[in-house]
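J.: sequence? don't have it. structure:
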């Protein structure tokens, strides 16, 4: 079977010529092992991963947020991680302080293409013609913020805290401009609609086992995603 994902440190990390790693990569690999399923994790830009997971049989995708608009497009195997989502700005730009999402319409917000963040903003009246800048990956998204091509980016707390920690002095100081409390916050492992029910059942049972054994929590703690 095929397993698709995107570059999203510290959940999914892939460097050319090296084996993929990251918290969710380790969990998904452990799930496949426990379920005695053969699957290769393939990294794509998010829009491509999302497309492949809808079109190909016996395909898994992670880490994907579950929303009403996506509900009928996948089998939702299991939640993997919960986190909060924010608008992030450079600390050196206090003029970008806001208290409501509507105030951000006069500025540009960076998001990854076909990500839930894009659809969230579009539902609130933002457009790619006026105030949304699309990037193909999270590294490019961060660079657009540092280069001031955008005023804000939408990012999960674990994502920007991890990036700040590991990049140290090369990371420009940032801060939360606005917490988006109405944004979907649970990351899932999902499967294409034409995935075998046997595979889905095996994965759900495997997840129960690694939760019960403590392996799941140990991986999150290793990556500083849980206490």
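T.: Everything's here; your move. Please read these numbers as outputs of a predicted model, since none were measured by experiment.
J.: From here on, just use CA atoms for contacts and neighbour counts.
T.: Fine.
J.: mind listing what's buried in stretch 93-103?
T.: The neighbour-count check on stretch 93-103 (16 or more other CA atoms under 10 Å) flags residue 96 as buried.
J.: what about that stretch, distance to the chain center?
T.: 24 Å (CA atoms, centre = their mean, to the nearest Å).
J.: Mind naming the longest strand for the chain?
T.: For the chain, the longest strand by residue count, based on DSSP state E, is strand 74-82.
J.: elements contacting the helix or strand just after it?
T.: Note on strand 74-82: by DSSP states H and E, the next helix or strand toward the C-terminus is strand 85-90. Helices and strands touching strand 85-90, by 3 or more CA pairs under 8 Å, 6 or more residues apart in numbering; DSSP states H and E, are helix 138-146, strand 152-156, strand 174-179.
J.: Included below, for side-by-side comparison, is a second structure:
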């Protein structure tokens, strides 16, 4: 799930934000009244209120949001994982949420046993093409990756036993299972991928002034404390 904010900064206040995010059930989605709801949407809406930002949150595909954040001055994107490559593209600010990453298998697959990361390389793993977890596993020398355009495709392959594992953020997995009408009792954690950074950040276009980023950081501290997760 992913957001962008475009803004102008005048003296001591922030104005004229454009906020963009990807739809993810439970985290950010459009409610019955047409307004954004969800755990992260609530945090962003409180941030908007505290900083007197009038613009509503808009929903866009992540790939589009990611490109806008790089190319358009005065933008903010979140939640986004931090990597050395991305630190060259954005100014990272603060943690918006954190969650561990796991390899999941069907509970009935007693033939799958993983005690080390090397063990996992024996099994096929469903990943979203060009997702941060895809790139991480590639960097860890995994060669058995099943690339898909969406997590829904990965779930279908997993349930159909056309792949052995999927990799997912535990914070997002439950909402995705609900979205795709999959019983969460069918899956279980096979291995915690401790190499994956659990933090998801707010980050800014490189042209955003540091003083504006500090205002966002200060306001978010009053809303969310990642040390309590």
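T.: Done, it's in. Because the structure is predicted, anything quoted here is derived from the model rather than measured.
J.: re earlier: with the second structure overlaid, how far apart is the longest strand of the first structure on average?
T.: Once fitted to the second structure, strand 74-82 of the first structure is off its aligned match by 1.3 Å on average (mean CA distance after the TM-score superposition for the first structure).
J.: List the residues that contact the residue most central in space within the first structure.
T.: Nearest to the geometric centre of the first structure sits residue 63, at 5.4 Å (CA atoms, centre = their mean). With contact taken as CA atoms under 8 Å, 6 or more residues apart in numbering, residue 63 of the first structure is in contact with 5, 11, 24, 80, 187, 188, 189.
J.: Skipping its backbone neighbours, what lies nearest the fourth one in space?
T.: This points to residue 80 of the first structure. Excluding the flanking residues, the one nearest residue 80 of the first structure by CA to CA, 6 or more residues apart in numbering is residue 188, at 5.1 Å.
J.: what about the one you found, which helix or strand?
T.: Applying DSSP H and E, one finds residue 188 of the first structure within strand 186-192.
J.: hang on, residue 47 of the first structure in a helix?
T.: Yes - checked against DSSP: H, G, I helix; E, B strand; the rest coil, residue 47 of the first structure lies within a helix.
J.: That one -> the second structure?
T.: Using TM-score structural alignment, the partner of residue 47 of the first structure in the second structure is residue 63.
J.: quick one on the thing from earlier: okay but the residue nearest to residue 80 of the first structure is in contact with residue 82, surely?
T.: No - contact between residue 188 of the first structure and residue 82 fails when scored by CA atoms under 8 Å: they sit 9.0 Å apart.
J.: Those two: who's more crowded?
T.: Legend: neighbour count by other CA atoms under 10 Å for residue 188 of the first structure and residue 82, higher for residue 188 (20 against 15).
J.: The second structure: which residue goes with that one?
T.: For residue 188 of the first structure, the aligned position in the second structure is residue 201, judged by TM-score structural alignment.
J.: Residue 80 of the first structure too?
T.: Matched by TM-score structural alignment, residue 80 of the first structure corresponds to residue 96 in the second structure.
J.: Please tell me how far that match sits from residue 136 of the second structure.
T.: Going from residue 96 of the second structure to residue 136 of the second structure by CA to CA, to the nearest Å gives 21 Å.
J.: Show me which of these two is the more surrounded one.
T.: Set residue 96 of the second structure next to residue 136 and count neighbours by other CA under 10 Å: residue 96 wins out with 22 against 16.
J.: OK, contacts around that one?
T.: By CA under 8 Å, 6+ apart, the contact set of residue 96 of the second structure is 40, 78, 79, 199, 200, 201, 202, 224, 226.
J.: could you pull out the strands for the second structure?
T.: Taking DSSP E, the strands of the second structure run over residues 3-10, 13-21, 29-30, 36-37, 57-59, 75-80, 90-98, 101-106, 125-128, 145-148, 165-169, 187-192, 199-205.
J.: Among the ones you listed, show me which one is buried the most.
T.: strand 75-80 (a mean of 27; mean count of other CA atoms under 10 Å).
J.: start and end residues in the first structure for it, please.
T.: Counting by TM-score structural alignment, strand 75-80 of the second structure corresponds to 59-64 in the first structure.
J.: if we can go back for a sec, please look at the match of residue 188 of the first structure and residue 80 and confirm they touch.
T.: Yes - at 5.0 Å, residue 201 of the second structure counts as touching residue 80 under the criterion of CA under 8 Å.
J.: can you tell me which of the contacts of residue 63 of the first structure stay in contact in the second structure?
T.: Mapping the contacts of residue 63 of the first structure onto the second structure (both residues aligned by TM-score structural alignment, their matches' CA atoms under 8 Å) leaves 80, 187, 188, 189 still in contact.
J.: Could you verify my assumption that residue 58 of the second structure touches residue 20?
T.: Yes - under the criterion of CA under 8 Å, residue 58 of the second structure makes contact with residue 20 at 4.5 Å.
J.: which of the contacts of residue 63 of the first structure lies closest to residue 169 of the first structure?
T.: Distances from residue 169 of the first structure to the contacts of residue 63 of the first structure, taken as CA to CA, are shortest for residue 11 (22.2 Å).
J.: And that closest one? What does it align with in the second structure?
T.: In the second structure, the residue matched to residue 11 of the first structure (TM-score structural alignment) is residue 27.
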